[in-house]
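Novice: Have a look at this fold, sequence not included:
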């Protein structure tokens, strides 16, 4: 349980939009159901999601979202605290630190109003890159997330905080998380690899979930939260993982506490329990391959010749965009010949990065060359590791930005 007089607070955020990213909002909706079943009241749960999936034209079951094959409707009763254009990294951070004045919203300004005896659980699901987690139209950078967490700790806004993050390269968001501020973070991937989607639905023609999220939520539904610790859950994650390497960061003492201390309130009456079936992950696909896999399936199953040709053109456009991004990034990289220090940052380079400098470089690349919030350029996120390694080698941010500008202008001129 929380400290004497304390409350359990929960922040759930899906950072994507559009049907092909179905799985991220499905993850968040499922996470909400788990919190609700564990007796945490809606007044202490904040949900952020674009909310364009349940009633999407492509949804064969309007009003329903599932998170596993033949699963139950996880969309029911989910609070719509922040949707559409209100789903931003600025609002996320403002809500987290309880700053109503900083929230920009068309609706009520619901925030995490936590105090020193309270616990906070944060779960985010979307695309990511080195030091970056995406929201629908702008990114959340590790520098801003870590700064906010540190300030909240200094202001004594929680007794314990646990963060679960579903995204590619998600480990890079926490390599500079201090181990002394009662914060424990678990990620879907290490700092230098992709995460994986799972459960491709041939009817909905999209993926329903992600590997990491499917496993931790399954464990929550099957274990005894009064006895199991977060480290027990991490052990289960390690046992069940198939591809990406789940990682933990921060304060191990928080990880050793029972899950109930953060995720279980004393319900007024026994909640409806959804019994977990045996976990069987299927259709595991690297996130950067998901758009191509979805298109390949749609092309193979489309019976209308005109629509099929349109899908083929879209597929070709995605391949061309990927090739152009790769050429551009390689041209930028070639302006900084590898030195003797190249091998030193070939592995986990994220601990040696100046996060603020990396943010300025990444933002310059996004706004100058390829905005990864545009569907065809989404894969640009996976190329951010080139800039992260340059920063780790000590190359000045201004030099990298100059190279980005020069190569970017040259590339645009050749279009």
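Specialist: Looks like it came in fine. Remember, predicted model here, so these are calculated numbers, not experimental data. Numbering: from 1, shown residues only.

Novice: hey, let's count contacts and neighbours off CA atoms from now on
Specialist: Will do.

Novice: Name the residues of stretch 224-241 that are buried.
Specialist: 225, 228, 229, 230, 231, 232, 233, 234, 237, 238, 240 (16 or more other Cα atoms under 10 Å).

Novice: from those, which ones fall inside helices?
Specialist: 230, 231, 232, 233, 234, 237, 238, 240 (DSSP state H).

Novice: ok, the residue nearest to the second one when sequence neighbours are not counted - contacts?
Specialist: Computed as Cα to Cα, 6 or more residues apart in numbering, the closest residue to residue 231 that is not its neighbour in sequence is residue 255, at 5.2 Å. The neighbours of residue 255, taking Cα atoms under 8 Å, 6 or more residues apart in numbering as the test, are 184, 229, 230, 231.

Novice: try residue 187
Specialist: Contacts of residue 187 by Cα under 8 Å, 6+ apart are 164, 165, 166, 167, 170, 171, 212, 246, 247, 248.

Novice: here's the one I want to compare it with:
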């Protein structure tokens, strides 16, 4: 073997590097992985469990920690509700996926601004925050992003902020223009996840996005029937793509599985929502292992590691929008303690009262708006059944202004997953007229000023 061949072979043996034969040219590049749980709180246990599980997979697949960045609130593993403190599981009787995880950004550092700066590789913007690490990808590198949280029309959630589709799309365009990657894959688990890309992402930028749901539907949580935890352990989309890899047996066909083939398998197994794919379909023919590595670990007997998974029962699936309500009612139905029953009933009644207040505020806003603009209702639909209007980039300044006005003068929308399903009607107004926010914010301010808004409204899940 010549010296050049030996050096090339040595470089390719390093887990963070790979090669690609493209037009008979060999390119050396790293694999970068960015894992994000955008939520906080016990009710959202599943999001952090998903991301911790994803970390274990890519780590096992040979991606070094220096090429993995993890962003999660990290308030669940040691939560007082956790029956096994210091652990996270992603399936019933599952292994601890929290063990050994290295979290770069937690607590208040989990926000949309930091997410975009880490993705873009803006190191100076992250100085003094968390680990300060960013995705330092270059033109020959492959980038994999897995984001898990709540969502709405053109929105992904963070504990205190929103990530809007236009900001994400513009970041991806900036990365493409600056040649910050060779190819990129995004797996997005959230309600309405498809609305982040539908009609917005270019099809020639070597980026492909796979989403847990279409633009106008909710995604589903799973393993929600564990009485000891009183929450859901995973999200169906994320669980399915990861469990497929957990059960991988080393052979050529599995190692060579393409992203589109993996998408087909996930879509077949996720029947409660429409798993979608957007962007540059040419990237879909690439091997998934080019982005997240491949597990070739054997145990001491020389057998490939195999992880057994529980079947997902229909009763353990819950729409991500309904989890707190259903879990509380299940606890109430199963409780035999008088004091606990009283406490649960108080929580349920309080939650229902707060939901009624939110409903009343939105109906008041809507009625005032369509009263001022009568022709609008025929185009945008109603709060319960909004028209299926598609977003465009120029809609977002209007949309953001309306949402920021409500958050500033009424109650925070970012902390309130219940209200997310009501935002479609607001984006529809901006789709019809991108300058309509100038009228609407006046009405919103008036409604909020004369409405008695109780404390804690923003915390209703």
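Specialist: Structure received. Worth saying up front: this structure is predicted, and the values here are computed from it rather than measured.

Novice: Overlay them and tell me the TM-score.
Specialist: Here the TM-score for the pair of chains, by TM-score structural alignment, normalised by the length of the first structure, is 0.92; 410 aligned residues with a Cα RMSD of 2.2 Å.

Novice: Go through the contacts of residue 255 of the first structure and say which is closest to residue 323 of the first structure.
Specialist: Of all the contacts of residue 255 of the first structure, residue 184 has the smallest distance to residue 323 of the first structure: 38.3 Å, by Cα to Cα.

Novice: coming back round to it: the contacts of residue 255 of the first structure: which two are farthest apart?
Specialist: It's 184 and 229 that sit farthest apart of those, by Cα to Cα, at 12.1 Å.

Novice: Dump the contacts of residue 187 of the first structure to TSV, plus neighbour count and distance to residue 321 of the first structure.
Specialist: Output for those, formatted as TSV (neighbours: other Cα atoms under 10 Å; distance: Cα to Cα, whole Å):
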residue	neighbour count	distance to residue 321 of the first structure
164	21	31
165	24	28
166	28	25
167	31	22
170	32	24
171	30	27
212	30	28
246	22	30
247	18	31
248	21	34
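
Novice: Pick out the most distant pair among the residues you listed.
Specialist: 167 and 248 (14.0 Å).

Novice: Helices of the stretch 101-250 of the first structure, residue ranges please.
Specialist: Counting by DSSP state H, counting those that start in this stretch, the stretch 101-250 of the first structure has helices at residues 142-154, 211-222, 230-240.

Novice: I'd like these as CSV, with distance to residue 312 of the first structure appended.
Specialist: Putting these into CSV (distance: least, Cα to Cα, whole Å) gives the following:
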stretch, distance to residue 312 of the first structure
helix 142-154, 37
helix 211-222, 28
helix 230-240, 36
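
Novice: just so I know, which of those lies nearest residue 391 of the first structure?
Specialist: Short answer: helix 142-154, nearest of the helices of the stretch 101-250 of the first structure by Cα to Cα, at 13.9 Å.

Novice: so the closest one aligns onto which residues of the second structure?
Specialist: Aligning helix 142-154 of the first structure against the second structure (TM-score structural alignment) gives residues 165-177.

Novice: and the matching stretch, how far from the first structure on average?
Specialist: Superposing on the first structure and averaging over aligned pairs (mean Cα distance after the TM-score superposition for the first structure), stretch 165-177 of the second structure comes out at 0.9 Å.

Novice: roughly how far is that stretch from the heart of the chain?
Specialist: 17 Å (Cα atoms, centre = their mean, to the nearest Å).

Novice: got it, and stretch 371-391 of the first structure?
Specialist: So, by Cα atoms, centre = their mean, the centroid of stretch 371-391 of the first structure is 15 Å from its chain's centroid.

Novice: Fine by me, thanks again.
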